[in-house]
Structures are given as C-alpha cells and as structure tokens.
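Undergrad: Sequence first, predicted coordinates after that:
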Amino acid sequence: MYKQLAKSIREFKKDSIKAPVFITLEVLLECTIPFVIAQLVNQIKAGCEFRVIAMYGIILVAMAGLSLTFGIIGGIASATASSGFARNLRKDIYYKIQTYSFENMDRFSTSSLVTRLTTDVSNVQNAYMMIIRAAIRFPLMLVFAFIMAFVMGGKMAFIFLVVVPILGFGLFLVIRKVMPIFKKVFRKYDALNTSIQENVKGMRVVKSYVREEYEKKKFDGAASDICADFTRAEKILAINNPLMQFCLYTVMVFVLFFGSYTIITSQGMDLDVGQFSALLTYSFQILSSLMMLSMVFVMITMASESASRIIEVLDEDSSLANPLDGQKIVKDGSIDFERVSFKYSETAKKMSLADINLHINSGETIGIIGGTGASKTSLIQLIPRLYDTTEGVVKVGGIDVKDYDLEALRNQVAVVLQKNVLFSGSIKENLRWGNKEATDEEIIEACKLAQADEFIQNFPNGYDTYIEQGGSNVSGGQKQRLCIARALLKKPKVLILDDSTSAVDTKTDAMIRKALREFIPETTKIIIAQRTASVEDADQIIVMDGGSISGIGTHAELLKNNPIYKEVYLSQNKAGEQDEE
C-alpha cells in the first residue's frame, strides 16, 4: 500500500528529504540549548565576569536563531511536499477513474469516489506531513532528551524509565480503542455524501413532492451518526492530556523534591543548580514528545483507513483491456452479434442478454423497441465496448470490437445515451466535445441536422450562450438535440440514439430522422425509442423482450407477425386500431 502511495511523491522527493533533515538539525539545537544554559547558570553561580555571560548569551542567541531557521525551512519543505503529494495523489486517482469501464464504475458509488478524492486524500496529506515532520521531530526529541537527561541528571533520570512505560502503555490503550472507530466512520462519510448528492441533484423532485423535511431528517441522521462516532473517539483521545499531565507533574514533583534535597544537602548525587534546571527542561521535552507522538499515531491510524480506500481505487484495473496494437481504422458501420450473451456482474444469476444473433448492414437505419427492462440499452452498450460481452462476439466493420483500439472504436461509434449530460461552459465548448477541432461552420451544420440551430439562434448570445451545470438552463428537448449535434460532430461510422428524442415533439423527431437519413446516408443509425412512430421508417426494426430478440423486420412485417410490436403500436395509435377493424 505504502509503495503505491509513494509513487505520487514524484517531483517532491527533494522536499520530502529536506524536511526531516532540517527538522533533525532543529531538534539537536533544541536539546543542546538547555545544556548550554546549565553551563551558564553554573558560571554565574561561580561568580564569572560579565564577558563570560555575554559570550554565553551570544552563543544561545545564535543557537536559537539557527534552530528557528532550521524549523522554518523544515516546515516550508514539509508543507510543500505534503501539498504536492496530495495534488499528485488526486491527479492519479482522477486519471485512474478515467480509465474505468462502466463495469468498474458500477463497483463504486459517485459519492464514495468524491469522498476518496477529497476527505480521504486530505487525511493522507495531513498524515504525510506528520510523518516527514512530527514523526521525525518527536522521536528524535525523545531520544536526545533522554540521553541529555542522563548526562545532566545521572541516576535521577531513571524516573523516566518508570514513568515513560506507564504513559506509553496508556497511550497504546487509547489508540487501540480509537482505531476501530476511525475505520468505520469513513463508510458513513460515503452515506452522508450520497444523501447530499441525491438531494441536490433531485432538488426539483424534492420540492415538487414537498419532501424537504424528510430529506432534512435523512441528512441529520447521517450527520448525527458521524458526529456520534467522532465524539466517542474524541472522548477517548481526551484521556491523553490528563494522563500526560499526571506523568509530567509526577516527574516534576520528583525532580524538584529530590533535586532540591540533593543540592541543599549535597548528598547522594553530584547535582548542581544548572544541571537541575536542565533536567527540568528535558523532563518536559520527553513527556511532551510522548504526548505529540500519540497524536501522530492517531492521525496515521485515521489516515491508514483513508489510504486503503484510495488504494482500492488505484488498484482497480479496468475490466476492458485495450490491445497494445489495436486496430485504428473502422472500415464501415456494419455490425454483427454472434451468439452474444451478457450479464452485468459475475455474481448475477440471470443474463441481461441471451444468445443474440444479429447482422446490420453499413448505412442502415435500425429501430429498437421494447418494454422497460427489455435490455435495449444493454444491447447497444456492447457496440462501443462500454461493456464487454460475457459470451459471444460483437463485430464492427467485420472486426471483433475487442481487437480495436478503444479510442479509435469510440470515435467511430457515437452514442447519445439515455441520460443526456451537458457540462458547464458555452454551447460551442459543449459541442466541441464531439470534435475539438470542429469549425463554426461544422458546428452550425451539425446543429441544423439535430434541429438545434433555430433555438440556439434565439438565445441572446447564440452559440456562445453559457450552459449551467448539468444543462439546467435549457429544456430536456433542447438538451437532447445538443447532445445529438455533439455526437454528429464526431462524423461516426455508427450513430446510436438511446431514446434520445423522447423529450421532443413528434414533428421535430421526424425532422431529425429525415435529416439523418438524407445527410449521413453512409452512417449506420440505431434508434432506440418508446414510440413506434420514431422507428416506423427504419430499414429494420428489432423488437426486444426479456433480453432476447422477439422479432426483426420492417414496420409492416412486424405488424403482421409480431404480437408485441402490434400491441405497442395499437396502444399508441388509435388510427392503427381503426385500420385493424
């Protein structure tokens, strides 16, 4: 896990090394200063001249200045390294997600991926800063202060060998109790973010059904659950401070009592005033280092769960393997399904598609119709390899889709999915997702084919009109037509419209189909629709039922031979019923 995370350090290795080096120098000086002060106190007690005091003063000021300088350099280096590490880590996670297939995306919820990119990376970033700064500083401080305490205090320093294990054992118990709490709290973060995402995305539905209070209660439940876990953790962690204070004051009382007694009576140990003052300083350094180390361990414990969640994303390999020397050229828009079966996961008991055999000639217009859950979308998603078949082969241009370079295949198989998505930016910027090199003339031509040019021209800023997030400032029908135009700019061999004209009126729908038939006759056009009117003029119509093909034929043939198609047609068309009579 740590090797995988370390790959994201990259150009910040220099700062990651510089931070602990300068922190070490800072600690050495901090631990040496009490020793110098002890010498100064002894010199003053012996009645030294002012010249000696001034010399010690200059040395102490220089040491303090160097310690401050080293601390600042170390702090800047650790901040730079941790921030850069977090930036690279977010970049690596985001880039990894871009390689995912739909199957991979199905394993992670959107809210979970957002949590991993934000909260989890922030936790790992803070832990990394702790590791290269605090996790270096406080162990070194502990070791050096121990050594100096024995040098200055002699046998009296053995008090630390009694107190430190007690404090360490107490901190171990605290951390052991806190770890399980932090491990489960991040799963609850996912639930909280899911609640927020659903509420914001579905705000219109929430307000339409007056469900604000219900959503508030759902959010409060998730937030309160997280609050309760963190409160429990903080209550346990709160034991740290009084435990440390108890050990600190116990040591202080011991050192003050026996140190004072020794100095006054000059018995038992050779301890002078300077050594005594230094021993008190080292006592505080040792115990405060232990206290801070416990906080470092808690931070690392919390971050370790975040790190494992990040690694889950980075270690997830795309279920779609892109061949190294994949075919770059799609010869034509012919499509073949040869004994194709498909299910969305290995654990699924039933196939979504079963034993599909199908041939589509290049340039044909194919309609696909069927009830909800008939697997119409599942069928077309196999063509551009959004999913891979479980059994059988799908061919485009006579070649297995698995043998194509993914980018080359998807550039020639344009899909307007059922859920239309527009991004923040101008209309032109959204349309150029189809072809980033498209000229203004090509954009206008594609919009005319998609029957979008007229309403765009009516906007005050025309093609420079800004699209709000999610396309909230355009209607459903306008959004569909913009998505169709975007797909047309790819100039594909195969164009798939997955119920992409459901929000437009029948007249506009007919005009779009007419434009596609006349202006891109060589492109294979597959139209999934709920209305039979949208596919009546197709060369062939495929009727789907329960993951299988129920019938294939023209409109007239299916009316005669296919009861499913006939039922759908009659239910939508009263004129058809009169003709039947």
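TA: That came through fine.
Undergrad: alpha carbons only for contacts and neighbour counts from here, please
TA: Fine.
Undergrad: I'd like the distance between F230 and I181.
TA: Computed with Cα to Cα, to the nearest Å, the distance linking F230 and I181 is 8 Å.
Undergrad: Would you tell me what the next helix or strand after the helix or strand containing T32 is?
TA: For T32, the host element (DSSP states H and E) is helix 13-45. Following helix 13-45 in sequence order, the next helix or strand is helix 50-98 (DSSP H and E).
Undergrad: For that next one, name the packing helices and strands.
TA: Helix 50-98 is packed against helix 13-45, helix 121-129, helix 273-315, with contacts defined by 3 or more Cα pairs under 8 Å, 6 or more residues apart in numbering; DSSP states H and E.
Undergrad: Quick one: the ones you listed as CSV, columns for distance to L382 and mean neighbour count too.
TA: As requested, the helices and strands packed on helix 50-98 are arranged in CSV below (distance: least, Cα to Cα, whole Å; neighbours: other Cα atoms under 10 Å):
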stretch, distance to L382, mean neighbour count
helix 13-45, 44, 19
helix 121-129, 35, 22
helix 273-315, 24, 21
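Undergrad: Distance to E536 added to the ones you listed, as CSV?
TA: Output for the helices and strands packed on helix 50-98, formatted as CSV (distance: least, Cα to Cα, whole Å):
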stretch, distance to E536
helix 13-45, 64
helix 121-129, 53
helix 273-315, 45
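Undergrad: Among those, which comes closest to Q4?
TA: helix 273-315 (7.4 Å; Cα to Cα).
Undergrad: chain center to that closest one: distance?
TA: In terms of Cα atoms, centre = their mean, to the nearest Å, the gap separating the centre of helix 273-315 from the centre of its chain is 28 Å.
Undergrad: The structure to be compared is supplied as follows:
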Amino acid sequence: MLKLIKYLKPFAVSIIVIIILLFVQATCNLSLPDYMSNIVNVGIQQSGIENAVPDVIRKNEFDKLLLFMSESDKNIVKNDYILLDKQNLNNTDLNNYLKDYPLLDKEAIYKLDTSDKDEINKLNLILGKPILIVSGIEKNDFKAPSMNIPKNVDTFMLLSKMPKEKLKAMKENINKKFENMPDTMITQAAVNYIKDEYKSIGIDVDKLQLKYVLVSGLKMILLALLSMIAAVVVGFFASRVAAGLGRNLRKQVFRRVVNFSNSEFDKFSTASLITRSTNDIQQVQRLFVFLLRIAFYAPILGIGGIIKVLNTDTTMGWIIVLAVGSIFLLVGVMFGIAIPKFKSIQKLVDKLNLVTRESLIGILVIRAFNNQKYELKKFDIANTNLTKTNLFINRIMVMMMPMMMLIMNLIMILIVWVGSHQVDAGSMQVGNMMAFMQYTMQIIMAFLMISLVSIMLPRASVSAQRICEVIDTDITIKDPESPQSFNKNIDEKGKIEFKNVSFRYPGAEEDVLSDISFVAEAGKTTAFIGSTGSGKSTLINLIPRFYDVTSGQILVDGIDIRNVTQNALREKIGYVPQKGVLFSGTIESNLKYGNEEATQNEVIKAAEIAQAMEFIDDKPEGFNTEISQGGTNVSGGQKQRLSIARALVKRPEIFIFDDSFSALDFKTDSELRKALKREIKESTVLIVAQRISTIKNADQIIVLDEGKIVGKGTHSELMKNCDVYRQIALSQLSKGEIAS
C-alpha cells in the first residue's frame, strides 16, 4: 500500500486543503457540545447569567459584599465597577440608563466597567463566596447564634461597625461552611442572588435568558453549517483525489502491460490483468476516499474530544477508556476472523472472471459439444465460492454495527448513571454531563471510523499488492541504453539473418529452437513449414522481439535487433498474426491502424490486394462499416484478409504472415498470393504455413522439425533431399500438383 503513496504527489495541494478543512470540521463539531452545555447550564438553569459577577448591583448590596472581602479584593472590585447616581449624571446619560435600569431613579447602583475575560474570571472567584454569605444572611440561613449577633438587629450595620479582628474571625468561621462546596454550586447559588438583584433593579430576566439561548443557538447553527460545508468540500476533493489516483494507476498498469513481452504475459492471465485494472484499482480508490475523509478526521476528532473531556470532567475519564477498549476488543476479534477471507476474495474474483471469459469466448464450441450444463456447473462453483466468501464477510460486518451500537448505548447509560450521582452531589451540572456524553460519542465514533478503515485495509492492501505486482514487473525485453539506428541509405532494406539462434521459454528445461541459421533476402519470400509444435510461430515471434533469443543473433539490415529500439524495429515490420485480430471501430480505422496518414486510395488498394473488396463492397456503408469488439461480426476469412490489408497499408520493409492464409479458400489464397508477389516485390516476406500450396512458389522454404532446421531450399529441391518436407507434400498434394 505504501508503494502507491508516490502516486498521490500530483494531488498534494488538494490533500493539504482536505486536512485544513478537516481541522475546521472537527473544530466546529467539537465546539457544539460546549454550546449545548452552556444553553442548559447558563441559558436554562441560570437564566442566561454566566457567572457570579453581576453586570449591575445596588449600592447598598455592593457595600454588603465588600464587608466579606480582603482589602486587596476590595480594591480589585472597586476598580472594576463604577457608581451610577442620578445626582452625578447628565440628563442624556440618565435617560439612557433608566431604560435599562429603572431603579436608578430611586437609588444608586454599581455597573461593571470591564469586559476583559481574565478580569471577569478573577472577579468570579472573588465575588462567589461573599454573595453566598450576604444571600445567606438576608435569607436567615446563617442563624444569629452561630454569628453571636443578637436578634432583630441590622446584621450588616452591626458588621460594618465590628472591630476588624472580630470581623475577620467571623468571616473565617463562615468560610469553613464553603470549604467542601464545589465551584459550580457556588456559582449557581450566586446566580440566584444576582437574578433577584436584577429583578430589583428592573431588568427583565426572562428577556436576558431568551437572548442568551437564541445567541448560543444561532452560533450552534452557524457552526453546524460551517461543518457541513467543510464536509461537503472535503468529500468533493477526496473524491477527485481518489478518482485521479485510480485514473493514474489504470494508466500506469495499462502502460506497463502494453510494454509486456510474451514472457510477462505468461505470468499473468488475461482475466487477472482485467481484474487488477478494474476491481483492484476500484478497491484502492474506495479506500483512499475513506482514508482522506476519515483517517485524517478521526484522529483530530478523537484527540480533540479527549482534550475536551479532560477539561469538562476528569472523574469520568475511565468511562472513555472502557468504551475505547471495548471497541478495540470487538474490532480485533472481527478483524482476526475477516482478514483471511479478505485475502482470498480477489483470487475468487479472478477465478470467476476467468470462467466467465472462457465460457463467452468458447460459447460456440460449448454449444457444438452440447456442454452447457458442464460450463454452468463450473460457473456455479466459482460463483458460489465467491458468494459464500462475500456473505461471510458481510455477516461479520452486519454483526459489527449492532454490537457497536450496543456498546455505545451501554456507555450512554453508564454516563447518565454516574453523572446523575455527581449532579446530585453538586459536583457536576446537567449541561456538563450532556456535553460529556457528546464528547464520549465523538471519541467512540472516531475510533469506530478508524476501525472501519482498518477493516477495509486488508482487502485494499491485497488489491494494492496485486496492482504493484503488475507495475513493478521487470520487463525482460528493453531498449538499449545507447541504441543504434538503421541505415536508411542502403539499397536493400529488410534483410534478415539468423545466426546460430537458440531459444527456450522462461522456466523451461529444453530449447524450443536450436541452432537456427538462415538469411531472408530483401525482395524475396522465405517460407517456414513443419509439423505442429515444430517452432514455426516461435521463430517468427523472435523477429519483432516478442521474445528475446536465448543465444545467437538476429540481424536486420546487418544490425542486431537488440541494439535498436523496439519502435524502430517494429516500424519496419508488418505483422499478420495467426488469428486475425480486429479492434472496435470501422473497417477503415482498422486498416489505418498502422498508418493513420494513409490516403483513401492506399486503403482501397490494400483491400484489393488482400481480396477484401468483394465483401466490403457488399456492405451498405463500405469502409465505414462498424466492426464489433473482437471482430465478431465478420467471418474468420474476412478477419484474415482485413488483417493482411492492415499490414499492407503500413507499407513496411518486412512482412510476416504467421499462418495468415489458413482461413482462406484455395481460390482466394491463390489470388491473394499472386497480388502480394506483384505488389510487395521489394519487401522481405516471411510466411508460416501449414499448406504446401501456400508456400510452393517461395524463393526459400525452411523446414522445421522439433525446433531444428531439417531442410532448406526451393520446393523442387526439398522434394528431392528432405524427407520431412516430402512427407508433408505427399499428404497434401496429388502427384500432378507435386510435379507442377
């Protein structure tokens, strides 16, 4: 899988954008529980009052609070509040203040004169306990005996006149009551005092509460929208990157396969190459979509959630550990069961493709032998094996999600149970418990997403390995580092010479061809004949370097073909394979396959030489007639004639006909050979044939038997001195034909 990372380099900018947007998305999602907690804690429970720092307070209440502060705290509080008195305000300011604080008309009030968060946090710590003390005294929560103050006496007036030492001792005695009280409870108790104070001043507390809830709710909506936009854009970029990666991998695989020699094709079946180019790349592409959207996002969300949880409440952190541990245990078990099946599934897809391809290609033979049931059974076995494996994996996946949901729901119940006890004890607020639940879910979902990616990883890794096997396959036939060029100034171009050539297939123990030596002169026809398996097609395939010789040399125009580029060599060759191969398109596009710049007259002339005009003219659209995939809408003989015409349009110096006349009737074969002899008399012609009649008039006939040359010469010469050739001729020709 790591080998494929280098193919992501062209998409580096997009990946950076994705990571930035994922940070934005995660930040937005991690902020939402905080706002929800504030709506519950502050907006609902505290009526929109955020802390123990009142925005405004009556002067007499302010003075009461100062009684229970140290001198340094008094100075801080006095510096952060300003006194509003109608006697000291001009009419304009007074009218403006009266709209918000109607009580100002009757008595002076203090107004908070700072918006600095750090300063407000400092005031919150200072004012909390004094507010509780004043509130307790006013509500008679602190009984007079405990304070040694007589009944029916103005407590605060008495306290203001009390000696400092005695007042200090009394404050210490009262403070002991708050030692074990959590800060959240102090703030909530102080908020009730502030709420009553606001009502006394004439502030609409309900309006204040509604404003806080609406503002917080609006912020949540904006964050949710921003998160959604980020997620959509991330999805867009991730899909583009993954699609681009898939495109580049397909291009790289195809480029490598196109350069394969026959030796490399022997390592991979056609069905396997198709699967690797489609299904395997699709698996990798799908994984990278998840990786780009989840593999980066999940850690950001998980780590951010853990940090938020630690800031919210550390006493329930063990629940997070329990949840994550349970998920890892579940995923580990599922992982261990599913991985072996993931590794086998791609091989089963290969097998199904192979069986399907063989059945479709050989459908006529299957019908002819009435063997449909056997092929259907073979297909059913491959299909059933793949289906069973897929079902097994899908069952594992189906079981996984309900079990994940069960774990999540049990964790929720556990959080509510533990959190409710803490709420009851006053050490946690309801909103904080709800935020903790949300953060826990985000952490669990982060690890769940990582787990899902890790489950996809084995199958995609197998696919990536199979893709890399093709891309990293060492091509045995390569161009030389310092290639030579063919001499364009020589008179006779296309001369071929074999010098002591031997060849064996990779992995074989014996040579297929042994000590082959001959010269094919330009302007002459050299034919090859022999029994089946004698090495005729193998010998022909060495000339375009479909294989490289094991030993010896093949020279074209006096240059070893291994010392020139494959393109330069193959430019000189017009190759007609044993089995006619046509491509999807028109007849004209097929004939121009080797020479796109060919004129219409050249195309027509090539078709006439190949005896193809008779059936082309019969078609309503002529050369514009569509050829279906594989040329299935033309006969075998028509395929061969079109393949020959395609080679003629190229006008090469060397023609190779690998048993290319086998599907032609004798009349067409004879006329075609006469036309070829007349039209390509300057080219080197190599013909592999099974029929003596096809090669009888060749300038040179080479007879092969078990990979060795057993005869060389003209027809008449070989009839006299080559037993193998004579036996072939006697089996095919009458005495009159032999004599002629």
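TA: Ah, there it is. None of these values were measured; they are calculated from a predicted model.
Undergrad: Please state their TM-score.
TA: Comparison of the two superposed chains (TM-score structural alignment, normalised by the length of structure 1) gives a TM-score of 0.96, and 575 aligned residues with a Cα RMSD of 1.7 Å.
Undergrad: Out of the helices and strands packed on helix 50-98 of structure 1, flag the one nearest Y565 of structure 1.
TA: Of all these, it is helix 273-315 that lies closest to Y565 of structure 1, at 44.3 Å by Cα to Cα.
Undergrad: against structure 2, where does the helix or strand following that closest one fall?
TA: Sequence-wise, the next helix or strand downstream of helix 273-315 of structure 1 (DSSP H and E) is strand 335-342. The aligned range for strand 335-342 of structure 1 in structure 2 is 496-503, by TM-score structural alignment.
Undergrad: Mean per-residue distance, that stretch versus structure 1.
TA: Aligned to structure 1 and superposed, stretch 496-503 of structure 2 gives a mean residue distance of 0.9 Å (mean Cα distance after the TM-score superposition for structure 1).
Undergrad: buried stuff in that stretch?
TA: Residues of stretch 496-503 of structure 2 classed as buried: I496, E497, F498, K499, V501, S502, F503 (neighbour count, 16 or more other Cα atoms under 10 Å).
Undergrad: which residues sit against that stretch?
TA: Residues outside stretch 496-503 of structure 2 that contact it (Cα atoms under 8 Å, 6 or more residues apart in numbering): 511-522, 548-558.
Undergrad: Among these, which lie within helices?
TA: The helices, defined by DSSP state H, take in nothing from the contacts of stretch 496-503 of structure 2.
Undergrad: Mind checking which of the residues you listed land in strands?
TA: Those of the contacts of stretch 496-503 of structure 2 mapping onto strands are 513-520, 551-556, per DSSP state E.
Undergrad: Translate T694 of structure 2 into the numbering of structure 1.
TA: Aligned counterpart of T694 of structure 2 in structure 1: S534 (TM-score structural alignment).
Undergrad: And for I455 of structure 2?
TA: Matched by TM-score structural alignment, I455 of structure 2 corresponds to V298 in structure 1.
Undergrad: if I look at that match, how far off is D499 of structure 1?
TA: 52 Å.
Undergrad: Repeat that for F35 of structure 1.
TA: 81 Å.
Undergrad: gap between the alignment partner in structure 1 of M437 of structure 2 and G154 of structure 1?
TA: Counting by TM-score structural alignment, M437 of structure 2 lines up with L280 in structure 1. Per Cα to Cα, L280 of structure 1 is found 13 Å from G154 of structure 1.
Undergrad: what's the answer for T508 of structure 1, then?
TA: Taking Cα to Cα, one finds T508 of structure 1 at 94 Å from G154 of structure 1.
Undergrad: So what's the residue count around L406 of structure 2?
TA: Applying other Cα atoms under 10 Å, we find 12 residues neighbouring L406 of structure 2.
Undergrad: So which residue is dead centre in structure 2?
TA: By Cα atoms, centre = their mean, structure 2 has its centre lying nearest to F288, at 2.1 Å.
Undergrad: So that residue is in contact with A242, correct?
TA: Yes - at 5.7 Å, F288 of structure 2 counts as touching A242 under the criterion of Cα atoms under 8 Å.
Undergrad: any chance of the ones in strands among the contacts of stretch 496-503 of structure 2 in TSV, plus distance to N432 of structure 2 and neighbour count?
TA: Formatted as TSV, these follow (distance: Cα to Cα, whole Å; neighbours: other Cα atoms under 10 Å):
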residue	distance to N432 of structure 2	neighbour count
L513	84	25
S514	87	20
D515	89	16
I516	89	20
S517	91	16
F518	93	17
V519	93	15
A520	92	21
S551	82	14
G552	85	16
Q553	84	20
I554	84	26
L555	86	18
V556	86	22
